[in-house]
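Colleague: pasted the sequence and its predicted model underneath.
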Amino acid sequence: MKQSKLNNNNKPQPNIGWSGIFVGLLVLILLNSLLFPYVGNQPVKDADYNTFVTAVDKGTVTSVNIKEGRIYYEVAGRKGKQYFRTTEVNDPQLVDRLLKAKSPAKGGHIVFTKQLPQKNSPIVDFFLWWILPGLIFYWIWRAGANKMVKGASGGFLSLGNSGAKVYAESDVKTRFADVAGQDEAKATLKELVDFLHNPRKYTALGARLPKGALLVGPPGTGKTLIARAVAGEAHVPFFSISGSEFVQMFVGMGAAKVRDLFRQAAQKAPCIIFIDEIDAIGKSRDQAMGNDEREQTLNQLLTEMDGFDATKGVVILAATNRPESLDKALLRPGRFDRRIIMELPDLEGRKAIFQVHLKKVKHGNIDLDVVGRATAGSSGADIANIVNEAALRAVRLGKSEVETDDIEESVETVIAGEQKKGAVISPEEKRIISYHELGHAMVAAMQTHSAPVQKITIVPRTSGALGYTMQVDSGEKHLMSKTEMLNQIATLTGGRAAEEVMCHTCTTGASNDIEKATQLARAMITTYGMSDTFGMMQLEQQRYKYLGGASSLTCSQQTAKDIDTEVRDIIRQAHDKAVGIIKAHEPEMNAAAKILLSKETITGDEFMNVLKSYEKDKE
């Protein structure tokens, strides 16, 4: 996207000019005269004192001039006159030596002179060393202060410029059609667009334009994209700036940037201001903060939001992943009147996002239902990356268009990395890996309320995974029951159970399974209230749920110890259940392992066919 001429940062920088060139040449001339002195057109060469005395005694020196601790002398020789200089030393016999020396070129005597050092008066020294530097520093301070107050851009010490990227209404090409999977957010923002187009329809009833809307959600859900779409639909200038750009080293500079931003917006109204990652300046003002610059910047932002007239059509959109860290004064009505939640898209939303991004690539008949279910939990940015990886794979394979299998493989590439085709794994390790992955699949297949197995592979990936079992729910799920969570923990322990039962060993391959099982069991007790001992008691406080959900216990040490005991019991019971399932289906495990070792990758249908064939034999 091309940047508009409205951007104040695009002003041409001032030229150096002839005065700057003249000063530069003058400095070069002075340095050259100090470092490389000349007499006429002859350079003055450096010599040591012994060479000078030897030349005097030989009678080749014609003139000597002692000045400021240096001796300059002229030598007459076959090559003509040459000029030298040496350092003056404490030689009491130098004057007598020069008076007695003979120089045939000068009538038998050396022309000898000595200049006395000249000293400035105390008044001149005081001016040069005290008054002049003080005036220079005062001028620099005044120039910086004026720039900061006026908010001028460019030039020397530009401290007040907001630094916002400004796009004209013709430059913003994004529309609501380019944003998929966020229907609720688009419906809310369409009202803002309609207000900017038809303000009289709302003001006739006394309604006022909301000053601000806060976009909240996980990374990659399209907060910045939908803000640009609002500006594109409204056909108004779009000011875009990151919250971190307001944070400066010196106190007051961030506040000056805020003032300049709103001043520019008032001149271009109606317009939209978008502040990305507003938590960089909008954190709660508490004692732990201790940053005067950030607090002053936040105070200035609050003041500006209260001060501007909403009827002029200036709308502030802000985005953050950490709404719980924002200051309460920033979130109150009259500043950010609306909070728009942009969650991860559901199945229909993911299918719509795939349709948007598939328009940019050549593709055949894509099964959107299959790829939509395979990407549960993916954001819009993840899906864009998956489509791009699928297009790259199609090019590598020499295809003319992207197909469904390209997208399915790109999903695995994004999740687990590229296939390590050159990895060398011993037959015994490959056997253990195959039983490990089949253990997950077997326990999942023998339980109710478990997601169906879609794929089992023992092909190593660049992420470090030596194999994996992919489960895909048949539909979209928004809730998980206690039974489903216990079954999921049992499925996670199925890999280690298969190693113990079928291979009579245990390996490091279950490390990721152990991590996930422990997290899930702990969440059942501390977050979801699924413990018979503690019941519906909050034992853990979750923060930053949109950024992975860091949590901390809110209980005593004894209670924490009891939680650990209960987590251990849940995982142990799930592991015992998995061991029982594996022992009851050893023949099926052996048959499936034989197929998996030969093909390295099997589908969920192939695995279920093995189980169905043994069920028929039992009947």
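Modeller: It's in. Numbering: from 1, shown residues only.
Colleague: could you use CA atoms for every contact and neighbour count after this?
Modeller: Will do.
Colleague: I'd like to know how far residue 142 sits from residue 441.
Modeller: 74 Å (CA to CA, to the nearest Å).
Colleague: can you show me the helices along the stretch 51-200 of the chain?
Modeller: 94-100, 122-126, 132-150, 183-197, 199-203 (DSSP state H, counting those that start in this stretch).
Colleague: so for the third one, what gets flagged as buried?
Modeller: For helix 132-150, the neighbour count (16 or more other CA atoms under 10 Å) marks 145, 147, 148, 149 as buried.
Colleague: tell me the helices and strands packed up against that helix.
Modeller: On a contact count with 3 or more CA pairs under 8 Å, 6 or more residues apart in numbering; DSSP states H and E, helix 132-150 meets helix 253-268.
Colleague: elements contacting the helix or strand hosting residue 571?
Modeller: Secondary structure assignment for residue 571, by DSSP states H and E: helix 557-584. Helices and strands touching helix 557-584, by 3+ CA pairs under 8 Å, 6+ apart, are helix 427-445, helix 482-502, helix 511-526.
Colleague: nearest to residue 67, of those helices?
Modeller: When the helices and strands packed on helix 557-584 are compared by CA to CA, helix 511-526 sits nearest residue 67, at 82.8 Å.
Colleague: measure the closest residue to residue 340 other than its chain neighbours to residue 595 for me?
Modeller: Closest residue to residue 340 apart from its sequence neighbours, by CA to CA, 6 or more residues apart in numbering: residue 215 at 5.0 Å. Using CA to CA, residue 215 is found at 50 Å from residue 595.
Colleague: ok, and here's another one to check against it:
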Amino acid sequence: MPNPEPGKRSRVPWNTRTREWRYVTVPIYMAYCAVAAALRPWNGIERKFIATLVFKDDYYQPIYSQAAQVFAREIWKGSDWETYIFEWSNSPFRHQSLAEKNGRGIFLSPPGYRLTDDERLFSDAVIEIEPRSPEHARAALRRAAIPVDDELVELLISAPWARLHSAFQDRRGPVQGLERLRRETARLKEVESAKILRDDGPTLDDMHGLGPAVEWGRNLAKDLADYKSGLIGWNEVDGGVLLSGPPGIGKTLFATALANSCKVPIIYGSVSKWQEAGALDAHLKAMRASFKQARDNAPSVLFIDEFDTLGKRTASGQNAGYHNGVLAGALELFDGFERREGVVVVAACNQPHLVDVALLRAGRLDRHLELTLPDGPSRRGILKFHTGIELSTADAEMFEFATEGFSGAEIERLVRDARRTARRQADYFSAVHIIDQLPAIEKLPEEYLRVIAFHEAGHALVSYEIGHEVSGITISKWRVSGESRVLGSVDSKPSLVQARTKTTYLDTIAIYLGGIAAEVEVFGSFADGASGSSEADLNRATDLATMVEGTTGMGHTLAVEATGPGEFARMRLYNPELREQVHVLLDSELARTRSIIQRQRPALDALVDRLMANPTMTGQDVVQVLQSNRRSVVSLAKTQLRTGT
């Protein structure tokens, strides 16, 4: 500790009329109080020292930097004091050199910055700064000649530093700055209150394509009703869920519908909005404020968007302390049913693997619901929700095909564009305007469509003969201009759960080759759509054959190579023997598949005739056509086949 010296500065900067103190605003003075208290032992005129002020939270660099300048101005009167205020995380070596040269310096160590041993040794004192207190606020109000009351004190110590800094500019008087701060704080509270949803929005019945999430929401609505009536305790209610899925999938809309169906208010939070509040202390305060608002309106739903940006616990790095502080604050708010009783937290993210596992344990976000892009009927339901229009069968078929891969947000955008077109044309909004907004599509010639029908019918027939359950066939009569898109599909799976042997893999390869076999038998060759892309039939069959021959020990050798699917092409390229074995296996399975097609050609033709008339067939339709037209012969499939009808 330094010894007291003559010349110790004892006066306090109350006088607002002197030039040096004229531009010290209310928040700067509050921060100055904390800095002056920490550096009191070093408060001597022209005394040389280098001190480090460590901030755990409640830090805002522009404010504290100016507060430290005020302190330096008083003790280093003959010096260029502005060059002696530094932040450790900002070019520390250059700043150390300046401080060492002049023997003077005040370093600020922000939250999350981990001082090195050398930096601690370099400093004459390392002092932890206390957060702003009611006493600091009262002192600042007295200095500004503003009557002190508890409401103003609470406002000054609860508002984020960044907001205080913006309100109290040196070009404004303190009363004017305080009034602006009051008005803005009141406005923000009104905005937050307005975000508490009323019961005139969508409900879970309006949600389409969200599957298990909607079912979970309906169960939650029943549980909350029982909780509100006292039939069950809060520990029997799901208090937290993580929703994940691609952007625009409808996570926010789902949370809104959930709150409406549960008949409870919803409070919207966002990790990015919390971060915008300022440094760590402001970030944590914003987060706590959202949870408090949810508790004040309990039972309620607290929706937290962009949850995957909250961060993970990290062992090292310059920002490790900051991220760990944020996560620790979040865990404290999430922990325990009693602490947030009545608050259902719905967290939404695009990348769930970035969420810290500590947030996903039981009692916090103990359920994860993955939302996927809506299927065709779900997309029609979303369209009807936004427009009230029921498409005709022909229009619905075009709409489903053209919007394949669309999210709910993209369908909503399409509707906006269609409404705008109708307004520009001074026309009554109808399905015509919706169809006009679809991506440009062209109808396939009947000859082309027949090739697709035979290809998909071949997959279905081989799947059925091998013993798989076929749940449906779909072909498209259109294609999107300029896009390469799948024009048909067959849904099938094994009828029984069984161990995967070589026979299992060969059966799967045969199913992959079913479409090619049908095209070859009927047209003499197959089209290039069956190969080329990684998801094409022949590519998938080739990779699976490579796995059988090269990585499972089920081929010509027991020797295996541990590798991933992406390495199959490399294995074939650098191992000619393996490539030949894969070729032999594929050739054998294609011959087997063609034999099935040849023997059951009447069933294949019947499937195609049905598909040409109706491009969508259910599994029941497929089975009925096959059973009515297949021949009762011994199949060459390698598994036991069904007998005839």
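Modeller: Now that the structure is in, tell me what you want to look at. On a predicted model such as this, the values are computed, not experimentally measured, just so you know.
Colleague: could I get the TM-score for this pair?
Modeller: Once superposed, chain against chain, the TM-score is 0.49 (TM-score structural alignment, normalised by the length of the first structure); 424 aligned residues with a CA RMSD of 6.4 Å.
Colleague: run the angle between the helix holding residue 571 of the first structure and helix 482-502 for me.
Modeller: Between helix 557-584 of the first structure and helix 482-502, the angle comes out at 60 degrees (axes from the mean of the first three to the mean of the last three CA atoms, to 10 degrees).
Colleague: returning to what we had before: wouldn't the residue nearest to residue 340 of the first structure be in contact with residue 341 here?
Modeller: Yes - between residue 215 of the first structure and residue 341 there is a contact at 6.1 Å, judged by CA atoms under 8 Å.
Colleague: looking at the two, which is more packed in?
Modeller: Shown here are residue 215 of the first structure and residue 341; by other CA atoms under 10 Å, residue 215 has more neighbours (24 against 16).
Colleague: quick one: secondary structure of that one?
Modeller: strand (DSSP: H, G, I helix; E, B strand; the rest coil).
Colleague: need the contact list for it.
Modeller: Each residue near residue 215 of the first structure by CA atoms under 8 Å, 6 or more residues apart in numbering is listed here: 223, 317, 318, 319, 320, 339, 340, 341, 342.
Colleague: tally up the residues packed near the nearest residue in space to residue 287 of the second structure that is not next to it in sequence, please.
Modeller: Nearest in space to residue 287 of the second structure, with sequence neighbours left out and distances taken as CA to CA, 6+ apart, is residue 274 at 6.0 Å. Residue 274 of the second structure has 21 neighbouring residues, counting by other CA under 10 Å.
Colleague: roughly how far apart are residue 274 of the second structure and residue 609 of the second structure?
Modeller: Residue 274 of the second structure is 60 Å from residue 609 of the second structure, by CA to CA.
Colleague: ok, residue 166 of the second structure - how many residues close by?
Modeller: Residue 166 of the second structure: 12 neighbours (other CA under 10 Å).
Colleague: and the host helix or strand of it, what does it pack against?
Modeller: Residue 166 of the second structure is part of helix 161-167, with elements assigned from DSSP H and E. Contacts defined by 3+ CA pairs under 8 Å, 6+ apart place helix 161-167 of the second structure against helix 26-38, helix 174-194.
Colleague: buried residues, it. List them.
Modeller: Across helix 161-167 of the second structure, burial judged by 16+ other CA under 10 Å covers 161, 162, 163, 164, 165, 167.
Colleague: now the last one: closest residue in space, sequence neighbours ignored.
Modeller: Across the structure, with CA to CA, 6+ apart as the measure, the residue nearest residue 167 of the second structure apart from its sequence neighbours is residue 177 (5.0 Å).
Colleague: roughly how far apart are the one you found and residue 34 of the second structure?
Modeller: Taking CA to CA, one finds residue 177 of the second structure at 21 Å from residue 34 of the second structure.
Colleague: residue 402 of the second structure now?
Modeller: Applying CA to CA to residue 402 of the second structure and residue 34 of the second structure gives a distance of 64 Å.
Colleague: over to residue 86 of the second structure?
Modeller: Noted for residue 86 of the second structure: a distance of 17 Å to residue 34 of the second structure, by CA to CA.
Colleague: who has more neighbours, those two?
Modeller: More crowded of residue 86 of the second structure and residue 34, by other CA under 10 Å: residue 86, with 22 against 19.
Colleague: number of residues surrounding residue 593 of the second structure?
Modeller: Neighbourhood size, residue 593 of the second structure [other CA under 10 Å]: 30.
Colleague: who are the packing partners of the helix or strand hosting it?
Modeller: For residue 593 of the second structure, the element it lies in under DSSP H and E is helix 576-599. Here helix 576-599 of the second structure touches helix 446-466, helix 502-512, helix 514-523, helix 537-550, helix 568-574, going by 3+ CA pairs under 8 Å, 6+ apart.
Colleague: could I get the buried residue list for whichever helix or strand comes after it?
Modeller: Later in the chain than helix 576-599 of the second structure, the nearest helix or strand by DSSP H and E is helix 601-613. Within helix 601-613 of the second structure, the residues that qualify as buried are 601, 602, 603, 604, 605, 606, 607, 608, 609, 610, 611, 612, counting by 16+ other CA under 10 Å.
Colleague: any chance of those residues in CSV, plus distance to residue 74 of the second structure?
Modeller: Converted to CSV, the buried residues of helix 601-613 of the second structure look like this (distance: CA to CA, whole Å):
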residue, distance to residue 74 of the second structure
601, 99
602, 100
603, 97
604, 95
605, 97
606, 97
607, 93
608, 92
609, 95
610, 93
611, 89
612, 91
